[in-house]
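Participant: sequence plus the predicted model coming up.
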Amino acid sequence: MDTVAVKLTGPEDMMPHYGTEDSAGADLRACVDSPVTLAPGERKLIPTGLRMAIPSGYEGQVRPRSGLAVKKGLTVLNTPGTIDADYRGDVMVILINLGREDVVIERGERIAQLIIAPVTRADFQFTDNLEDTARGSGGFGSTGVK
């Protein structure tokens, strides 16, 4: 799979773009008419100006950009956000400001990255018993931190 059909609902410069030849994620841009301010702790849905047809058997993963996270405390709230292959609506990004200062999002600013990845669908089967493992039901740090 090399092609994802993209319909622009905003300007042409909103097309996803890989920053380098070996970038795993294509940049998604903010398609806003005027600057959007996120106060500390605030979250907003930011449009990208895109709709797409992801091929069956794949998904789009919307992930944060590391530079925005480290410099501004801005991240994707439901990371990774999933774009299903049968979704044809507007691609939006849920951003949250985890920093201590207001963050202003400008039109065309790179706000997230999109990864196209294969999907494995499981056949879920009911059972009364599960095979034991050494870990058992331990979770949430039960294996330690070092």
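Facilitator: Sure thing, it's come through. Keep in mind that this is a model prediction, so the values were computed, not measured.

Participant: alpha carbons only for contacts and neighbour counts from here, please
Facilitator: Will do.

Participant: longest strand anywhere in the protein?
Facilitator: strand 110-118 (DSSP state E).

Participant: list the buried ones in that one?
Facilitator: Buried residues in strand 110-118, counted by 16 or more other C-alpha atoms under 10 Å: 110-116.

Participant: list just the nearest of those to residue 10.
Facilitator: Distances from residue 10 to those, taken as C-alpha to C-alpha, are shortest for residue 110 (14.6 Å).

Participant: residue 28 versus the nearest residue to residue 27 once chain neighbours are set aside, what's the distance?
Facilitator: In this structure, residue 27 finds its nearest non-sequential neighbour in residue 113, 4.4 Å apart by C-alpha to C-alpha, 6 or more residues apart in numbering. According to C-alpha to C-alpha, to the nearest Å, residue 113 and residue 28 sit 5 Å apart.

Participant: again, but for residue 97
Facilitator: When distance is defined by C-alpha to C-alpha, residue 97 is 17 Å away from residue 28.

Participant: who has more neighbours, the two?
Facilitator: Of the pair residue 97 and residue 28, residue 28 is the one with more neighbours under other C-alpha atoms under 10 Å, namely 28 against 24.

Participant: name the element the more buried one belongs to?
Facilitator: Assigned by DSSP states H and E, residue 28 belongs to strand 26-29.

Participant: same question, residue 141
Facilitator: Assigned by DSSP H and E, residue 141 falls within no helix or strand.

Participant: another structure for you, compare them:
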Amino acid sequence: MQTVQICRIAGNEDLILPKKMSTGASGFDLSAAVTEELVLKPGEWKLVPTGISIAMPENLEAQVRPRSGLAFKHGISMLNSPGTIDADYRGEIKVIMVNFGDQPFRVNRGDRIAQLVFQEVAKVHLEQVEELIGTVRGAGGFGHTGV
């Protein structure tokens, strides 16, 4: 188990810290730190604060992901899904929420708006070569094997 430090940004002491909603959950739910109701009209997107910042080891990244219930019930998602939080970022975590639905969607203080999932980051060295090792697939992509 790795330790990730979390800090409430001043003025957000009333919000609950991110938490998993079940023992098998992989994501920590993030809450909206809006100061007044925010309305997302159909087709509109807005940057929504969460009132927290984190510090994690260099071998981790945090991914901000949409909540499936909001997506299914209301057409609410994120424009940059998943959003990546790098290990050296110390600013407030914010969520770019978008309304793909056909009705306005209201976001109130404390609403669960996204989830935070931690992933290990592989140490990679890029090596430039003149030609790549071949495979049966080759450059085939975007449905080349069928439907």
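Facilitator: Yep, it's here. Remember, it's a predicted structure, so these values are computed and weren't measured experimentally.

Participant: with structure 2 overlaid, how far apart is the strand holding residue 28 of structure 1 on average?
Facilitator: Compared with structure 2 after fitting, strand 26-29 of structure 1 deviates on average by 0.3 Å (mean C-alpha distance after the TM-score superposition for structure 1).

Participant: just give me the residue closest to the centre of structure 2.
Facilitator: The residue lying closest to the centre of structure 2 (C-alpha atoms, centre = their mean) is residue 64, at 1.1 Å.

Participant: so how far is residue 38 of structure 1 from the counterpart of that residue in structure 1?
Facilitator: Using TM-score structural alignment, the partner of residue 64 of structure 2 in structure 1 is residue 62. Using C-alpha to C-alpha, residue 62 of structure 1 is found at 19 Å from residue 38 of structure 1.

Participant: which bit of structure 2 covers the strand holding residue 28 of structure 1?
Facilitator: Aligned by TM-score structural alignment, strand 26-29 of structure 1 corresponds to residues 28-31 of structure 2.

Participant: same thing with stretch 121-132 of structure 1?
Facilitator: When structure 2 is aligned by TM-score structural alignment, the counterpart of stretch 121-132 of structure 1 is residues 123-134.

Participant: let me know the outermost residue of structure 2.
Facilitator: Distance from the centre of structure 2 peaks at residue 130, with 36.6 Å (C-alpha atoms, centre = their mean).

Participant: is that residue in a helix, a strand, or coil?
Facilitator: Under the three-state scheme (DSSP: H, G, I helix; E, B strand; the rest coil), residue 130 of structure 2 adopts coil.

Participant: all strands of structure 2, in order?
Facilitator: Applying DSSP E to structure 2 gives strands spanning 5-8, 28-31, 38-40, 45-49, 52-55, 60-65, 76-78, 83-85, 94-99, 105-107, 112-120.

Participant: relative to residue 147 of structure 2, which of the ones you listed is closest?
Facilitator: Closest to residue 147 of structure 2 of the strands of structure 2, according to C-alpha to C-alpha: strand 76-78, at 25.8 Å.

Participant: residues contacting the closest one, please?
Facilitator: Strand 76-78 of structure 2 has contacts (C-alpha atoms under 8 Å, 6 or more residues apart in numbering) with 65-67, 70-71, 95-101.

Participant: list of residues touching the strand holding residue 28 of structure 1?
Facilitator: 14-19, 48, 107-115.

Participant: farthest-apart pair in those residues, please.
Facilitator: Of all pairs drawn from the contacts of strand 26-29 of structure 1, the greatest distance, 21.7 Å, lies between 107 and 115 (C-alpha to C-alpha).
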